[in-house]
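sequence first, then the predicted structure:
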Amino acid sequence: MTDPSDQPIHVLLLRLVLNLAFLVVPFVIPLYLPLPFAIAYWAGAMAAEWIEDRLFGKVDHTFVWMLGGCFGLSYAVAMLMSGTVASVLAGVACFLLLLWLQSLWEKRTDMRIERTPEPPIAAAESDARSDNSAWGSPVPVTPEGESLRVLACHEIAMGGPVICDYLLPDGSVILGAGSSTGFSADRQYFVSPSPSRGQWGLLIYDRRSHILYRCDDATAFWEIDLVTETTITGRHSPVTSNRTYSAQIAELIAGAEKEQMVTVVDLKIPAKDWADICDRDEASLPAGPAGVPDITSIPYLPDSLMALEAPLDPLYHPMAELVVDGVTSGLLISTRYPDVVWREDANAFACFANRKDHRDESGYWSWKTANGWREIAKGHDIGANRPYASRDGLAALDPDHLAVGWTLAQPELGYSRFGRLSSYAHAPLEIDGRTYPQPVVRQCLPLVEGGATESIESAPLNTGKRIRWHFLRRDTDLSCDVFTCTFGVQALEGEWLLDHRISATGDFIALVAYAASPEVPHRIAVLDGETGMLAWIEESLCDPQLQGFAEDTLHFVHLVGRIDDGPTGPAYLSADEAPQNFDEAVPPPAKARAFMEHRDGSALHYRQSAATLRNGAWRLRSDKP
């Protein structure tokens, strides 16, 4: 559930206005009604209470309208009196009479009106002090000596109290609990705060009846010190008062929200949490061309969830077994993000799936009308090294290859145009007010080992041709892969990196040439899609990494030196300080690989630059820092 404190300020203000309007409007409207209409307003509100009770089993929203009707009718009666004292007495008497009539109506019709009782919590003096902290505690242990499993644990905010999900030995799952917990002396109840950025609550789980009580009004307990058979003793925020409070378990339960547990395989999950898990969209299998076989899926859960390392994963990430023409496959696909692609002739399809008998093993599989299922080798992992990439899904299937889509990440500097290479963003990049999308590639995997070769292809240029990369080896020092390249049928001389950018017009593609040890990559080439000719940027640029390509301007970052990254070193310069302030300039390419090796107290310093096409040549643009 969404924490209100996590919502934007405009949403919170809108909710505040709507809540105020809900409280004020029912009292304002009857003030402007004549006496007959005020009587009708009050009678209508009473009838609305009865209707809400019959429809929803309780009276909640219409109660305030009934109070508004009492107030408005009392005001109308008071206005009939002459004299201030008589008006006040008549109005008060009428209001009390109407409330009495309402109580009779409530009893007569057996209505259940929501009233929030005061939480039965009182300040207490106690010498009991547990070592359990809201900021982290040892794994809880049941009175029987069995440890609870901590399924997840994270801080509310940086340095704040933690929220934990627990699995009890009997399969009961308690979500959104605190790290400070306790068991009652009679072993019946498990007690934990319910941390929040806003108002905290208290969770009481009846281990015998399998009922969870959510005590949302019990806000005093941040840390649990002692739980007897009848009483809970604990403290409020240790960073403020650290005051001790106590409450009777029976009284807390009486005013709590009672929640049954739902059995899912061998787990018991609170009904509300299970409803949240189920309330997630599931996608249908993509439709294939005409004449495809009948493909369905059967929801799948393992025989035991408790036996899994992550018992809730099959629930949060549900899988289903593929069935082709009524025959089960033994392969599981995601029900929320099914990754399936059809061949155009409808005689084959491929999918990304997990084996049912080895659920942790995922891979690519193809099915053909003639010979059924066949596993496809995953091929080279292009996401593990620079320029890093994320898998998008299956893109196409032909008689020889399965095409898998990938999106390359984009290098970002600490201060946009200079600084340390802080991250690789999986998002569009904005440079000089213009947004540059992430480049995409397709990995073409051969369907049969020893048949067609594996390759990676770029998006097409205007001519329809693509660059194709063929893997050679991995450079572990620089964490990058080395390829040969072809453009159409044209082989490009030399060795290349996967990093590339296609110009906004689709006329050019920029590539980074590889350089073997002791050098590092330092040359950028731009290929003309019409002629297939390579033009090199004239300047040598150490470790260039591409960012964006406009019509005739290529943006990239490159290494310029080293900088002190100690606590007060210039690596922490503010964005308005000169980017030239580095301690040691980068040496020539032949010595750059040793220069880039890790040093304590020193960071590599990069700069953003751009090259433009001028008079038929690509040159650095001078206005970049």
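All right, it came through fine.

from here on, just use CA atoms for contacts and neighbour counts.
Noted.

tell me the buried residues in the helix or strand that contains residue 22?
Element membership of residue 22, judged by DSSP states H and E, is helix 9-28. Neighbour-count burial for helix 9-28, counted by 16 or more other Cα atoms under 10 Å, picks out 26-27.

show me which helix runs longest in this protein.
Secondary structure assigned by DSSP state H gives helix 84-109 as the longest helix of the chain.

let's bring in a second model and compare:
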Amino acid sequence: MIATPTLPRLFLELFWQLTILLVPAFFVTVMPPPLALLTVLFFGLLMGIAARLGFLSVGRGCARLMVGAVFGLGFSLGRVLFEYWGILIAIVVIIGGLACVSKWERRLGLVSDPVKGPSAWGGSEPQLTPEGEPIRTFNHGEIAMGGPTYCDYLFPDGVLLQGLGASSVFSSDGRYFAAPVPSRQSWGLVVLDRQQRRIYRCDNSEFWELDTLDLNSLSGRHSPLVDNSVRQTRIDELLQTASAADLVPVADLWLEPGWYPDDIAHTFERRSADGQQCLVGNVVLPPTFRDLPQPLEPLRSPRYAISVNGQPSGLLMAADTALVWGTNHRALVCRAQEQTGHPGGDRYWLWQVDQGWRALPSPWVKSDAEPSFYWHDVVGLDEHHARIGSYLDYPRPSLGRYGYRLDSIHSDTEIQAGHDAQGRLQVAGFQLTRMSIAMPLDSQGRRGESFIETQPMLDGACAHLIWLCDNSEGLGAYRCQIGDWQLPGRWLLDHRVSDCGRYLALLPFADSMTVATHAAVVDVKARCLLEGPSMWVARLLDFRNGLLSLAAITGRLDQDLNGSALQRFNVPAPQIGGDPSFFHSDEHSRLFYNTVELRVSDSQLCSVTPWRLADRPQAATAEGDFIQPSPEQRDAAWLFGSDTEYADSWVRANTPRLGGYLLTASGCALTDLAPSMIWSPDGRYLALTRMATDVTELCGSYRGWQLLLLDVQEHSLRVHAQWLGNRPLFEGFDDEQVHVRCFERDWEAEDDEDPGSVHSLSLSLLLQLPTEQLICLDGFWLSASQAHLAPHWRALALPAISHFEHKSL
């Protein structure tokens, strides 16, 4: 390693550098400008003579003196020319003179550009060995978005190194190859001895980019994002402290121990339940690995040649592929591919004792208009049908409970499943709607030959959805049958079994429509059909705790408008039975999807109000719309439309909400509020909070909470001048003070141990704050800056607080 200079030596070197710069600058400054110019030229001449005679160190010393003289020339001009334009000329002379010195140094060969190796961000990885043979790089990736890259290197002799950085170099004699190992935490360094096929992993995080590797040392740089400072180390010291391992020969590759699967099974067998039939698989490896797109793929996902009862099949399958024996133990179905390499990859294959192997067609013919779903593993086989496991996607609205598209989710996830007393979101796991495709063994692969079997319900019963026809929009009409009970009517493919297994939610089929006109629920136990209220239903979402969630279309919003809680759409959906073209794609507007809940109770399917009644102050992380009445029920506050700062569909239970809209029964309408609020005992004052994400007054923070005081009797608003702490939670409001608890963090941990601290604000002092008088427009009291929103407030449906209005102050 390079010796670190002592502190006195550093001071001495700094003093010397300043001396050779300041001394000529001082003496040249006191000279007349013509003589100063001659001095500069003299030092330039000395540089040229020293360089011609080979005295490079003397030439570099003269260059430093010339730099000082250039500054002196500029100061000399500034001393003679007193006007402001003279100072400008002096600055120009200094800048131009320094540029000339630099150019003269390079022309004389006194300085050279530093040698820089490949970038850590990729694009210049070595493509050839020092011997001129090609190197293959693949599996490129980034350690972070836009961060340094890594890749795999395959050398012509079969050495495969994985996950190394892009800035790699060979030693000058070609024996060693070195590359950093990018990481989010501590970087590493790898050195390959190509002669001995030995790899060294060095405990060195200093090198991000490598420049040169000679017989003695490795040179590079650390973190171009920070200072790009030079690093250098001796190669022998580096290898002595590294962990070394000899590469292992695997087929025609040389691999690092532990970087490849070495425990693959060479054979497996699967017997029928009665033990009479036996499928055996023997691993098949290619003769060469180097030429494969992924050289290690045969080891990571090995394929096996299968035979049944000793008879070869000519098929290859993976050891973990689902394989199902028939109920009579004389047949099986699995996924496999022909050894000759069928272009379609894996297919479903049927084996029967008397008939041998036969390829089955794809089990389902998709329609783009129907819900997205996939199928994969075989789950059952009887004398007439093979059953293929499948699932429906989860069509989550793009902005949580509403949105302007339905995101197609193809994995189990988390969803909103209720609220605690303070409005915090309760999260539950969501499982996709499982089902199976029952494919006839004699299927020709035509649409409608297979039918859908739902997941089991009460007593293990499954509903069968049997295709009948498609409408003009490509949606299929299905007959629904549960045992010997055939439901009246025709239904869509979309369905959902309730968590208790008693109910099955369906959507009725309609000619020339892409959406349903209502939802229906089958009560399997009571053997009856419940129909919900009329609405335009796009998809079923969830069915738990007796609540059926739907994605309903309630309107369209023009593309040039931004949706808000006051204006989710500007074109309402037509009445049931209206023009179906409303739901077609339109480049000028987008459909608005709203989550609607229906409750199953007393043999009815009734709508659930989209808001909840809060009997206590809500947390700053409270989710959803709610009404908080005043203590004596004389007024009420309805908060709606609040969301996280991300405003997306992800469940963020511990993140504060902001941007909410407030309407009181007494007509006060405010915007941009957080959920935390509390009424005064007499219901005259309402303490509110507002969350700002662009606060610059707070040191080390970018967000803050404000306290506001609304007087619903005088229709006025006061804003507290000081910022509150994080996530304010009101704990009391008496005749004298407002009590609010604030926390250290602005987000709430699941195992939160932050008790916070309570602050008491004097009501009398709050009432002395500057007052903003609200103005009355169309019966709503608005801030003057929000007067333009009056039409939107007027158009808002007000079912939530209408029953409080006759008690308002």
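Perfect, thanks for sending it. Note that the coordinates shown come from a computational prediction; the quantities given were computed from them, not determined experimentally.

just the angle for whichever helix or strand comes after the helix holding residue 22 of the first structure relative to helix 9-28, thanks.
Per DSSP H and E, the first helix or strand lying C-terminal to helix 9-28 of the first structure is helix 35-56. Put simply, helix 35-56 of the first structure runs at 130 degrees to helix 9-28, going by axes from the mean of the first three to the mean of the last three Cα atoms, to 10 degrees.

after helix 35-56 of the first structure, which helix or strand is next?
Next along the chain after helix 35-56 of the first structure, with elements defined by DSSP H and E, is helix 63-80.

ok now that next one, how far from the chain's centre?
Distance of helix 63-80 of the first structure from the chain centroid (Cα atoms, centre = their mean, to the nearest Å) equals 49 Å.

for that helix, list every residue counted as buried.
63-79.

report the angle between that helix and helix 9-28.
Between the axis of helix 63-80 of the first structure and that of helix 9-28 there is an angle of 40 degrees, by the same axes, to 10 degrees.

and the aligned residue in the second structure for residue 227 of the first structure, how far is that from residue 171 of the second structure?
Residue pairing (TM-score structural alignment): residue 227 of the first structure is matched to residue 213 of the second structure. Distance check for residue 213 of the second structure against residue 171 of the second structure: by Cα to Cα, to the nearest Å, it reads 4 Å.

returning to that earlier point: which bit of the second structure covers the longest helix of the first structure?
Taking TM-score structural alignment, helix 84-109 of the first structure hits no residues over in the second structure.

report all helices and strands that that helix contacts.
For helix 84-109 of the first structure, the packing partners by 3 or more Cα pairs under 8 Å, 6 or more residues apart in numbering; DSSP states H and E come out as helix 63-80.

by how many degrees do the helix it packs on and helix 84-109 diverge?
For the pair helix 63-80 of the first structure and helix 84-109, the angle between their directions (the same axes, to 10 degrees) equals 150 degrees.

OK, contacts around residue 431 of the second structure?
Shown here is residue 431 of the second structure, whose contacts under the criterion Cα atoms under 8 Å, 6 or more residues apart in numbering are 411-413.

ok, residue 117 of the second structure next?
With contact taken as Cα under 8 Å, 6+ apart, residue 117 of the second structure is in contact with 167-169, 209-212, 220.

for the contacts of residue 431 of the second structure, which pairs are in contact in the first structure too?
Counting by both residues aligned by TM-score structural alignment, their matches' Cα atoms under 8 Å, the members of the contacts of residue 431 of the second structure that carry over to the first structure are 412-413.
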